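S.K.: Build the 3D model from these lines:
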Amino acid sequence: MFDTMDTLHSKWRFLEAAQGCGAVVPESACVDTLEQARSWAGTDPVVLKPEYSRFGVHVRLHPNGIPADAKPFDVPGRWVVQRFCHGRELCSYSVIDRGRLLAHVTYRPSYRLQASSSFFFEACPSPAIQKFVDMFARKMDYTGQLSFDWIEADNGNAQVLECNPRAISGVHLFGLDDALPAALAGAATDCVVPANHAARMISAVMLVAGGAQALRDSRVGLWWQDFRRGVDVIAAPRDPLPFFGGLLDFGSYARLAVQNRCNLRQAATCDIEWDGDPLAAL
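M.R.: A predicted model of the protein is given here:
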């Protein structure tokens, strides 16, 4: 079990496992130093990321190639250098039971925290991505929740970037009438997909972080339209208190970020991270 989780968490081992499942796997290499990455990439556009990372922390995007003044790697361990993929960012969330795809949604992360976790998301069905997940789940004989990050190229090809073997924001796109609980229990007979494609959001974060982004990018009008049409995934229509709880959570992460001298993304995951450290057998 731990070996499977390591394969999926590892940005390098996952790419090897994803071969032959129907999606484009970007050309990549595993390196120890920036010099090795530069030697492999030349002047080509690339992405650099630690083998174990989450929410885009420490990821370096170099759409014009690795600059001459790039800093050496500041996180110990192996790094992955990957060809930069141009296109539309997508994510997928699925529930698997013994290799059977029981629930699935592909969505667009329209608003994100510093190019990482999203807080406004819209369903964006993709038969190609669903086919990959089905094939990959069978190949791995996997059981659990399984999520992927994607780039959809201009020609429509789906390029799989990395795997997150856990729940992500896509779970919010399932409604009360969708049979997601049956899928999680392994009892669904068909693959469950969201019946309603309404945009969903974490309204407290959309208000604070999304509003700040809109002001910075001069897109206040579009942000306000999206804020009004998005359905909050925290508060219920007659119970607004969870919205204010979300603001308190945001404040708590900000306090942790100041205390630990890190950014909000790191503060939000500091108590749940696993970077491939050896685990004792159960």
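S.K.: from here on, contacts and neighbour counts on C-alpha atoms
M.R.: Noted.
S.K.: Give me the distance between Asn164 and Gly251.
M.R.: Distance, Asn164 to Gly251, by Cα to Cα, to the nearest Å: 26 Å.
S.K.: When the two are compared, which one has more neighbours?
M.R.: Asn164 (21 against 13; other Cα atoms under 10 Å).
S.K.: OK, contacts around the more buried one?
M.R.: Asn164 is in contact with 8-9, 146-148, counting by Cα atoms under 8 Å, 6 or more residues apart in numbering.
S.K.: Now, these that are in helices?
M.R.: Those of these mapping onto helices are 8-9, per DSSP state H.
S.K.: can you put the contacts of Asn164 in JSON lines and add neighbour count?
M.R.: Listed next are these as JSON lines, based on neighbours: other Cα atoms under 10 Å:
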{"residue": "Leu8", "neighbour count": "23"}
{"residue": "His9", "neighbour count": "23"}
{"residue": "Leu146", "neighbour count": "22"}
{"residue": "Ser147", "neighbour count": "23"}
{"residue": "Phe148", "neighbour count": "21"}
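S.K.: how about this one, so we can line them up?
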Amino acid sequence: MANILLTGGRAPVTLDLARVFRRAGHTVFMAESLRGHLSQPSNAIKANFLVPAPRQEKEAFLIALKKIVAENQIDLLIPTCEEIFHMAMAHDELPLFAEPIKKLKQFHNKWEFVVHAVDNDLHVPETILVQNQEDLLHAYAQWRGLVLKPVYSRFASRTLILPTLQKASSSLTFSARQPWVAQQYIEGQAFCTYSVCHNGRITAHTTYPSRFTAGRGATIVFRHVEHSAIFNWVKSFVGQNKFTGQIAFDFIQTPDGQLFALECNPRATSGVHLLASHPRFAESFSNPFMDCITPTGDRSYMLSAAMLLYGLPAALRHGGFRDWVKTYFSSDDVILDFKDPLPAVMQLRSVLATRAIAKRENISLLEASTFDIEWNGEG
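M.R.: Next up is the predicted model:
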């Protein structure tokens, strides 16, 4: 049995991972920069450590992590959120289940990911790097409908879908360090994936459609589907890049079956929830030679608070209330666990802590959830 250190305890996926590793007999520790985070009261965690904010205090954050690793004889350090990019800068000094920053940056940066995929003969939408007004005009001359997003962003919080040229011109702020990408708009069904990988081999994988979301980006209801074309795309990408760690992709499939990868998240995502009940999921992080596992059963899982806060208003606006009711009452909440009840009982504390950041920084709740950990190419 191993000593496992997780970071990103604010995220429901991290709570689920803590429970997974504890059920498998491992000892779980948690390091977080958000006070009162979601996972803090979980009985799956032996000890919680409050660490400096990686975005604002990177050096102090890394020093704190190294101390926790040494003093608690940590065997494996698993990042889950965007703190991974700050940790990857000290890759050789930590027992990190992740790639070095040079490789992670290629996939996290939305322009570099597209270039990389094209070089590997993998399908992505036609894309233009937008660094100034001239590039923007070129994109609008190229396509009637397009999507604009910063090369570094999350939850689609700043994504513009089918904007007019006037709206785009007034919304975009250009800088050399923070360019945008323009992509041809593609109509179709959205899918997300999540995989655990070792040197190009996939040991755990799930694909799930994106139907209910928080805002435009983060999926909040999860049900595994078998999709061989998507799995083969991921398998090819992971294999060609000899990737180790957790990795996720967003896809769009057109009505005639064409498949395009929109972007990559080289970290944990909500696919964890679909694999958490598999008896060998914990093993997939430590056994690079095991066969790839996929979720068992046909259960639907959800973030119930997000379904109420985001899913219900969207359903009422767009005439999907009946579908929302059916989904809500047939899905299991990923936070509620009667053997570990306190995270669900006390989750409002984490929401209030995030809300305080949102108010202080004058940003949205989603943006506040990553304010102290996100990475936008710095350093």
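S.K.: The stretch 201-350 of structure 2: strands as residue ranges?
M.R.: 201-209, 213-214, 218-219, 221-222, 245-253, 259-265, 300-302, 331-333 (DSSP state E, counting those that start in this stretch).
S.K.: how about these, which one is nearest Glu361 of structure 2?
M.R.: Closest of the strands of the stretch 201-350 of structure 2 to Glu361 of structure 2 is strand 213-214, at 20.1 Å (criterion: Cα to Cα).
S.K.: List the superposition-based mean deviation of that closest one with respect to structure 1.
M.R.: Per the superposition on structure 1, strand 213-214 of structure 2 and its aligned residues are separated by 0.8 Å on average (mean Cα distance after the TM-score superposition for structure 1).
S.K.: Over which residues of structure 1 does that strand lie when aligned?
M.R.: Under TM-score structural alignment, strand 213-214 of structure 2 corresponds to residues 112-113 of structure 1.
S.K.: how about His197 of structure 1, what's its partner in structure 2?
M.R.: Superposed on structure 2 with TM-score structural alignment, His197 of structure 1 falls opposite Asp298.
S.K.: Quick check: that match touching His224?
M.R.: Yes: contact criterion Cα atoms under 8 Å: Asp298 of structure 2 and His224 qualify, at 7.0 Å.
S.K.: picking that back up, which of the contacts of Asn164 of structure 1 are also in contact in structure 2?
M.R.: Using both residues aligned by TM-score structural alignment, their matches' Cα atoms under 8 Å, structure 2 keeps these contacts from the contacts of Asn164 of structure 1: 8-9, 146-148.
S.K.: who touches stretch 147-167 of structure 2?
M.R.: With Cα under 8 Å, 6+ apart as the test, stretch 147-167 of structure 2 has contacts from 108-111, 140, 145-146, 168, 178-185, 214-218, 366-367, 375-377.
S.K.: roughly how far is it from the heart of the chain?
M.R.: In terms of Cα atoms, centre = their mean, to the nearest Å, the centre of stretch 147-167 of structure 2 is set 18 Å apart from its chain centre.
S.K.: Turn the strands of the stretch 201-350 of structure 2 into CSV, including distance to Pro125 of structure 2.
M.R.: Shown next, in CSV, are the strands of the stretch 201-350 of structure 2 (distance: least, Cα to Cα, whole Å):
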stretch, distance to Pro125 of structure 2
strand 201-209, 19
strand 213-214, 22
strand 218-219, 20
strand 221-222, 25
strand 245-253, 9
strand 259-265, 6
strand 300-302, 29
strand 331-333, 33
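S.K.: looking at these, which is closest to Asp16 of structure 2?
M.R.: For the strands of the stretch 201-350 of structure 2, proximity to Asp16 of structure 2 was assessed by Cα to Cα; strand 331-333 is nearest, at 11.3 Å.
S.K.: Give the aligned range of the closest one in structure 1.
M.R.: With TM-score structural alignment as the criterion, strand 331-333 of structure 2 aligns to 230-232.
S.K.: if we can go back for a sec, so of the contacts of stretch 147-167 of structure 2, which ones are in strands?
M.R.: Counting by DSSP state E, the contacts of stretch 147-167 of structure 2 place 146, 180-184, 214, 218 in strands.
S.K.: Any chance of these in a markdown table with neighbour count and distance to Gln240 of structure 2 as columns?
M.R.: Converted to a markdown table, these look like this (neighbours: other Cα atoms under 10 Å; distance: Cα to Cα, whole Å):
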| residue | neighbour count | distance to Gln240 of structure 2 |
| --- | --- | --- |
| Leu146 | 20 | 29 |
| Trp180 | 27 | 27 |
| Val181 | 22 | 24 |
| Ala182 | 25 | 26 |
| Gln183 | 22 | 24 |
| Gln184 | 20 | 26 |
| Ala214 | 20 | 33 |
| Ala218 | 19 | 28 |
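S.K.: neighbouring contacts of stretch 238-258 of structure 1?
M.R.: 203-205, 234-236, 263-264, 266-268.
S.K.: If we use 6 Å, what do you get?
M.R.: Stretch 238-258 of structure 1 is contacted by residues 204, 234-235, 263-264, 267-268 when judged by Cα atoms under 6 Å, 6 or more residues apart in numbering.
S.K.: Among those residues, which pair sits farthest apart?
M.R.: The most widely separated members of the contacts of stretch 238-258 of structure 1, counting by Cα to Cα, are Ala235 and Asn263 (26.2 Å).
S.K.: which residues of structure 1 does the host helix or strand of Phe49 of structure 2 align to?
M.R.: Assignment of secondary structure by DSSP states H and E places Phe49 of structure 2 within strand 47-50. Counting by TM-score structural alignment, strand 47-50 of structure 2 falls onto no part of structure 1.
S.K.: Now do the helix or strand following that strand: distance to the chain's middle.
M.R.: Per DSSP H and E, the first helix or strand lying C-terminal to strand 47-50 of structure 2 is helix 58-71. For helix 58-71 of structure 2, the separation from the chain centroid amounts to 23 Å (computed by Cα atoms, centre = their mean).
S.K.: Buried residues, helix 58-71 of structure 2. List them.
M.R.: Residues of helix 58-71 of structure 2 classed as buried by neighbour count (16 or more other Cα atoms under 10 Å): 58-59, 61-62, 64-65, 68-69.
S.K.: How about stretch 134-145 of structure 2?
M.R.: Judged by neighbour count using 16+ other Cα under 10 Å, the buried positions of stretch 134-145 of structure 2 are 135-136, 139, 145.
S.K.: okay if I get the residues you listed as CSV plus distance to Val234 of structure 2?
M.R.: Output for these, formatted as CSV (distance: Cα to Cα, whole Å):
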residue, distance to Val234 of structure 2
Asp135, 31
Leu136, 31
Ala139, 28
Gly145, 27
